[in-house]
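[1] Curious how this folds, go ahead:
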Amino acid sequence: SENRFAAIFAASPHPMLITTLEDREIIEANDAFLLLLGITRLQMDTQYGELIRGNELMLQIPEPDEHSTVPEGISREVTFTNHAGDERACILRTVRLDFNGELLLLTMISDLTEHKQYEHELQRLSQLHLVGEVAAGIGHEVRNPMTTVRGFLQLMLMQGKNTLEPAYLQVMIEELDRANQIITEFLSLAKDHMVQLKRENLNDLIRKILPLIEADASVTGKIITTHLTDVESIEMDNKQITQLILNFIRNALEATGENGWIQLKTYMQDGRAVLVIEDNGPGIPADVVEQIWKPFYTTKENGSGLGLAVCFSIANKHGASIDLSTGKEGTAFYVRFRTT
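    A predicted model of the protein is given here:
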């Protein structure tokens, strides 16, 4: 029976750890547990378990009360950072074992990290879906009277038959145009806003819109560089992908200060065409990173909070994913497109 237990323990896909109850000395850890902590069996054997004992996970393992009658022990949900630098979310379950008169502690772990990620993605998609439903319902109705008002203001400005200063009329027109642009972004989130996919090359699109990007950069005194390597063509709606790139670029231009630069890169990775927009800005604070994809969330004084939400929606419609890395030296967004 001991041999059976040892074989099941070693082969189990669920991370498990056995320690002494009194001083938590490590008796055995299966391969799934080592994988969760980001270490190898060789590292554990050569470093006498110090990599395990030094991990913050060990401090969070609950200990069942000796008088507890609950056969499954006790559970606790915890988060920790493994030796690979990845944050993991888990449920720990611990039970006491009486093994030949020696009290041991068996810890079984359920890794919830992917479940939490899926839950987070579903929440973001649900928010976009809700905004899209609203956009589809009222976006066009709001835009139509605005267009009429703008037309009459433009006519009054051209004819000069008004009691207001022309500058006032111009400001009103500009504000209407700004509101119209926000509605345009709002409508791009609409559920019924269909994409017209056509197989095209990402590099060709970037080269086509590069003069526009460089013009935006030159106005603010920033530098745009590109490093485009051969990538496979992808199914895309070039208008929407253009909007995605411009949204990222304009955010980067606003984020960078003096001597700011933005780099556009493309390359193939794991069968996907990857687009990278990188800048040398101050980075995004940790408490903001989780919020930036939410519609209407913004840290800008005059921002609409729709730019990155639109990017996320466009990527989702193209079956692409967006990741980012950020720090004091800058921020990089990675958009990964399927090529098949």
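
[2] CA atoms for contacts and neighbours, from now on please.
    Noted.

[3] what's the spacing between residue 258 and residue 79?
    39 Å (C-alpha to C-alpha, to the nearest Å).

[4] more crowded one of these two?
    residue 79 (16 against 9; other C-alpha atoms under 10 Å).

[5] Would you mind measuring from that one to residue 36?
    Distance from residue 79 to residue 36, by C-alpha to C-alpha: 12 Å.

[6] try residue 63
    The separation that residue 63 has from residue 36, given C-alpha to C-alpha, amounts to 21 Å.

[7] Same question for residue 97.
    23 Å.

[8] So between these two, which is more surrounded?
    Neighbours per residue, other C-alpha under 10 Å: of residue 97 and residue 36, the larger number sits with residue 36, 19 against 16.

[9] Point out the other helices and strands that whatever helix or strand the more buried one lives in packs with.
    Under the criterion of DSSP states H and E, residue 36 resides in helix 31-37. Applying 3 or more C-alpha pairs under 8 Å, 6 or more residues apart in numbering; DSSP states H and E, one finds that helix 31-37 makes contact with strand 16-20.

[10] Another sequence for comparison is provided below:
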Amino acid sequence: MREFDSLLDRNMYRVIMAIVIVLMIAGVIIGNEWGIQLLVHSLFVSAVSLLIVLFLRQGTNRIKCALIFTATIYFYVLFFLYPKTASTLVLLTCAPILAILFFHRRMFYTLFSVNALFLAGLFMYLYMKDSNNLHDYLRLDMAGNILNIITIQVIIFFVFYLTSKRIERLSVYYQEIQKAERLRTAGQLAAAVAHEIRNPITVVSGFLQMYQQDQEIPVHVRQNFQLMQGELGMAEHVIQDFLSLAKPRSEQADCIHVQDTLHSVIDLLSSYALMNSVSIVLDAEGDDRIACSAVEFKQVMVNLLKNAIEAIGHDGTIFVSVEQRAGAVGISIQDTGAGMTEEELLQIGTPFYSLKSKGTGLGLMICYNIMEKCGGSLKFASKKREGTMVELTFPVCCNHSA
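    Predicted coordinates:
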């Protein structure tokens, strides 16, 4: 029901579905006589109505599938129950639209294919077996009706294709809005409380250092002071991350050489990688330059490469490559680590969400913030037990002449 929750008010949905049920019941009552025809018609109207009510209450995929396929079968039943009514053919040709209404891609392809086969079989049956001429309005212009049905199917598929593409673009757009909102909220929070928290921490840390040098205090107590200093240092580190989020955008970005800067970052992390038996392979040739702060660029790359090393754990490889992309420079970081599920990917960049036991989740938020400030983009792709791919895109430095 998420689609309907966002696009249609529940009360409005109830009203629309009530109208549909009333119209179906009216179709049973008006112009029908008691008999097997009325009984079959009534059973299908009851089944479809019940599924509509269940879908409104629960909205599971099973009920959704049952509703769509039961309604499709109902259309075919109407076609044979009322052979003189030409409008039933319209219901058959438009059956795949039901899947479009529920934004279900797999269900649409399944229903579209099955309905196309059923329609082909139906026309073969009418052409070869309908000796009583019950559907004479179809037999009189068989070729024209087939052509019309094919045209309608093409239009329905085209509508579905455009709708699905628009939904994908909207989904990406909303994700970007959510990320921007998280960055804005974190920045406001940092600007509001970071300095106020840092002041008492500085005072407490100063007194602890003074007491730690007091020889009259027992050694085991002074050891506790050292532990407290370490915890205060960790709190100071988190505050520093918050302040990084609140930094205003630089008026003028540096024009940095990508390959040289990447070499220096990898050299910096080489010892840390060797400790975990991880090798970093760099594929970067040419003379690419991007518009970004050199310090912030290094901060992003160090953060992402450290995450990749820690995701691998032990014995693995990180592949870093640089390539030109339509007016931009792309950097890819691929690791052979544990990977992430779709649910974990959706949480990437959320404040205080981290897959590391001692992580704060602020590091990736800072990366997103830096990429936004320099006009670039940062995207993750990952599968469980198959590793993670990070795609970064930076604007080309306009002051550099090739």
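
[11] The equivalent of residue 349 of structure 2 over in structure 1 - how many residues pack around it?
    For residue 349 of structure 2, the aligned residue in structure 1 is residue 293 (criterion: TM-score structural alignment). Counted with other C-alpha under 10 Å, residues neighbouring residue 293 of structure 1 total 23.

[12] again with residue 248 of structure 2
    Applying other C-alpha under 10 Å, I find that residue 248 of structure 2 has 9 neighbouring residues.

[13] What is the three-state secondary structure of residue 257 of structure 1?
    coil (DSSP: H, G, I helix; E, B strand; the rest coil).

[14] Who are the contact partners of it?
    residue 281 (C-alpha atoms under 8 Å, 6 or more residues apart in numbering).

[15] counterpart of it in structure 2?
    Per TM-score structural alignment, the equivalent position to residue 257 of structure 1 in structure 2 is residue 313.

[16] ok, that match to residue 364 of structure 2 distance?
    In terms of C-alpha to C-alpha, residue 313 of structure 2 sits 19 Å off from residue 364 of structure 2.

[17] To which residue of structure 2 is residue 219 of structure 1 aligned?
    So, by TM-score structural alignment, residue 219 of structure 1 is matched to residue 275.

[18] What's the separation between the nearest residue to residue 262 of structure 1 once chain neighbours are set aside and residue 222 of structure 1?
    Excluding the flanking residues, the one nearest residue 262 of structure 1 by C-alpha to C-alpha, 6 or more residues apart in numbering is residue 279, at 4.4 Å. Counting by C-alpha to C-alpha, the separation of residue 279 of structure 1 from residue 222 of structure 1 is 10 Å.

[19] These two: which is more packed in?
    Between residue 279 of structure 1 and residue 222, residue 279 has the larger neighbour count (other C-alpha under 10 Å), namely 26 against 20.

[20] For that one, give me its contacts.
    Applying C-alpha under 8 Å, 6+ apart, the residues contacting residue 279 of structure 1 are 252, 256, 260, 261, 262, 263, 330, 331, 332.

[21] Where does residue 104 of structure 1 sit, in terms of helix or strand?
    With DSSP H and E as criterion, residue 104 of structure 1 is part of strand 102-111.

[22] In structure 2, what residue spans correspond to helices?
    2-7, 10-29, 36-57, 61-81, 87-93, 97-101, 105-128, 136-139, 142-212, 219-245, 258-275, 294-312, 342-347, 362-373 (DSSP state H).

[23] Counterpart of residue 272 of structure 1 over in structure 2?
    Using TM-score structural alignment, residue 272 of structure 1 sits opposite residue 328 in structure 2.

[24] Kindly provide the distance from the match of residue 219 of structure 1 to residue 347 of structure 2.
    In terms of C-alpha to C-alpha, residue 275 of structure 2 sits 29 Å off from residue 347 of structure 2.

[25] Residue 293 of structure 2 too?
    27 Å.

[26] which one of these two has more residues nearby?
    For the pair residue 293 of structure 2 and residue 347, the greater number of neighbours falls to residue 293 (18 against 13), based on other C-alpha under 10 Å.

[27] Just confirm residue 329 of structure 2 contacts residue 396, I think it does.
    Yes: between residue 329 of structure 2 and residue 396 there is a contact at 6.2 Å, judged by C-alpha atoms under 8 Å.

[28] List the residues that are in contact with both of these two.
    Common neighbours of residue 329 of structure 2 and residue 396 (C-alpha under 8 Å, 6+ apart) are 288, 289, 290.
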